[in-house]
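Peer 1: Need the 3D shape of this:
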Amino acid sequence: MEWLFEDRVDAGRRLARALLQRGIADPVVLALPRGGVPVAAEVAKALKAPLDLLLVRKIGAPDQPELAVAAVADGAEPALAIDEQTLALCGTSLEYVTGELPAHIKEIERRRALYLKGRPPVPVDGKTVVLVDDGIATGTTVRAAIRALRQRHPARVVLAVPVAPATEVQALRAEVDDLVCLETLDWFGAVGAHYRHFGQTSDEEVVALLKERS
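Peer 2: Down below sits the predicted model:
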């Protein structure tokens, strides 16, 4: 198989080059942890921008935890995105999602405390925000993230990812001000299938990368 990216650092550097061509002035880079952080760190470095997190949790189907039926993102009011088609295909109810929410919100709070150590979010009001992940599969988590981000009143939202399905890229363009995707594919499996090395990003790595950019 021919890999698109060596690892998340490679993807981040290539994504940064594409973003530099956009000429974005004074941006803030927000990563979706954990996998989006190594990608976003390279983007923030190249754009000479602050790096922060937008915490989001995928809510998986009951018997397929990797299959997102919904996602919730951190915000003044947690933002929820539901994939109604996948929810129906799994025979899962909205009540299931509602029942799962407290545990995922608690995990978001745990990660906020661990990663940010009480530091307040980087202000984004009136700023251009570059929202970065390591890829998009169904788009559910990134939709929740965009909704949470809009609550904070950025001037512009630029969604930047290394790889995504063509159908999702087309759909998500309507939800952001700009979208940069290096590889847009008609056939799409898991995000990790397009990386040579795609190990899990650890909490410790997230903390270290944030410290480097602080």
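Peer 1: When you work out contacts or count neighbours from here on, use the C-alpha atoms and nothing else.
Peer 2: Fine.
Peer 1: Mind giving me the packing neighbours of the longest strand along the chain?
Peer 2: For the chain, the strand reaching the highest residue count under DSSP state E is reported as strand 156-165. Under the contact definition 3 or more CA pairs under 8 Å, 6 or more residues apart in numbering; DSSP states H and E, strand 156-165 sits against helix 8-20, strand 128-132, strand 178-185.
Peer 1: so which of those gets nearest Ala145?
Peer 2: Each of the helices and strands packed on strand 156-165 has some distance to Ala145 by CA to CA; the shortest is strand 128-132, at 8.6 Å.
Peer 1: Now find how far off-centre the helix or strand immediately after that closest one in the chain is within its chain.
Peer 2: Elements were assigned by DSSP states H and E; along the chain past strand 128-132, the next helix or strand is helix 140-150. For helix 140-150, the distance between its averaged C-alpha position and the chain's averaged C-alpha position is 8 Å (CA atoms, centre = their mean, to the nearest Å).
Peer 1: Another sequence for comparison is provided below:
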Amino acid sequence: MNEFHDRTSAGRLLAVELARMELDKPVVLALPRGGVPVAFEIAKVLKAPLDLLLVRKIGLPAQPELAAAAVVDGERVDIVLNDEVVAWAGLDKETIGALAQRELKEIERRRRIYLSNRQPTSVTGHTVILVDDGIATGTTVRAALKALARRGAAHLVLAVPVAPADTALSLRGDVDDVVSLLTPQSFFGIGEFYRDFHQLSDDEVLAYLREASHFASSSEEGEVDHSTS
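Peer 2: Presented below is the predicted three-dimensional model:
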């Protein structure tokens, strides 16, 4: 199928759609690692801050692939429950808290590597554009959106190159806008829509973040022309 050459080309196409929306005070948050190249192109065109939103699924002890909750890093840590799974498994707050601690350690490791423990960008009063390279089930994205809503985002936009039609529809209740270039009825995996869907390294993520900080600073000083070719 291969609708997109790579994440960069998908990000450029999304940026065109988002620029038309004339969003107020946008902040772009990427879900690493795959969302970073997509979000980078959006932040560049919108001349917006780029940051990461670090989210970790909290799986059941006996079934780690089944999400009971998710822990979301940011201005404060949020634990978003999957109420149906929590009730079915009979989990109490103490158990969920203990499971969350393990995932928080991984979040802290990633923040240390990617952001040198820099404090997360505030979303209060801003238009927040949450970006990934695609959505399958939507569990992690839904947790992220709920956490951002709690933190006072003025307007929430979910921007992804591809998401199954039913998943995109189910997420509309959690956001103000969903921008998805492709919403196929038939969906087997995100990678089928990219020619290049390699797993990004930490070094690649860091390179994008470094460049984003440079063009953001230059934009504020009026030194760089960010028009796209």
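Peer 1: ok so, going back, for the helices and strands packed on strand 156-165 of the first structure, which one ends up most surrounded?
Peer 2: Ranked by mean neighbour count, those are led by strand 128-132 with a mean of 25 (mean count of other CA atoms under 10 Å).
Peer 1: who touches that strand?
Peer 2: The contact list for strand 128-132 of the first structure (CA atoms under 8 Å, 6 or more residues apart in numbering) reads 24-32, 36-37, 39-40, 154-161.
Peer 1: hang on, Gly74 of the second structure is in a strand, isn't it?
Peer 2: No: with DSSP: H, G, I helix; E, B strand; the rest coil as the criterion, Gly74 of the second structure is assigned coil and is not in a strand.
Peer 1: which stretch of helix or strand covers the residue mapped onto Ala41 of the first structure from the second structure?
Peer 2: In the second structure, Ala41 of the first structure lines up with Phe40, judged by TM-score structural alignment. Here Phe40 of the second structure, judged by DSSP H and E, is contained in helix 35-46.
Peer 1: how much does that helix stray from the first structure?
Peer 2: With mean CA distance after the TM-score superposition for the first structure, helix 35-46 of the second structure departs from the first structure by a mean of 0.5 Å once superposed.
Peer 1: from the chain's centre, how far out does that helix sit?
Peer 2: For helix 35-46 of the second structure, the separation from the chain centroid amounts to 11 Å (computed by CA atoms, centre = their mean).
Peer 1: go on, stretch 172-179 of the second structure?
Peer 2: Averaging C-alpha coordinates over stretch 172-179 of the second structure and over its chain gives two centres that are 14 Å apart (CA atoms, centre = their mean).
Peer 1: follow-up on the earlier one: any idea how far the match of Ala41 of the first structure is from Glu94 of the second structure?
Peer 2: Separation of Phe40 of the second structure from Glu94 of the second structure (CA to CA, to the nearest Å): 38 Å.
Peer 1: neighbour count winner among these two?
Peer 2: When Phe40 of the second structure and Glu94 are compared for neighbours, Phe40 comes out ahead with 29 against 9, by other CA atoms under 10 Å.
Peer 1: Might one say that that one is in contact with Ala212?
Peer 2: Yes: under the criterion of CA atoms under 8 Å, Phe40 of the second structure is in contact with Ala212, at a separation of 6.8 Å.
Peer 1: any residues in contact with both of these two?
Peer 2: With contacts defined as CA under 8 Å, 6+ apart, the residues shared by Phe40 of the second structure and Ala212 are Leu50.
Peer 1: how about the helices and strands packed on strand 156-165 of the first structure in JSON lines, adding distance to Glu84 of the first structure?
Peer 2: Formatted as JSON lines, these follow (distance: least, CA to CA, whole Å):
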{"stretch": "helix 8-20", "distance to Glu84 of the first structure": "30"}
{"stretch": "strand 128-132", "distance to Glu84 of the first structure": "24"}
{"stretch": "strand 178-185", "distance to Glu84 of the first structure": "23"}
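Peer 1: Nearest to Val72 of the first structure, out of these?
Peer 2: Between Val72 of the first structure and these, the tightest spacing by CA to CA is seen for strand 128-132, at 15.9 Å.
Peer 1: The second structure: matching residues for the closest one?
Peer 2: Mapping strand 128-132 of the first structure onto the second structure (TM-score structural alignment) gives residues 127-131.
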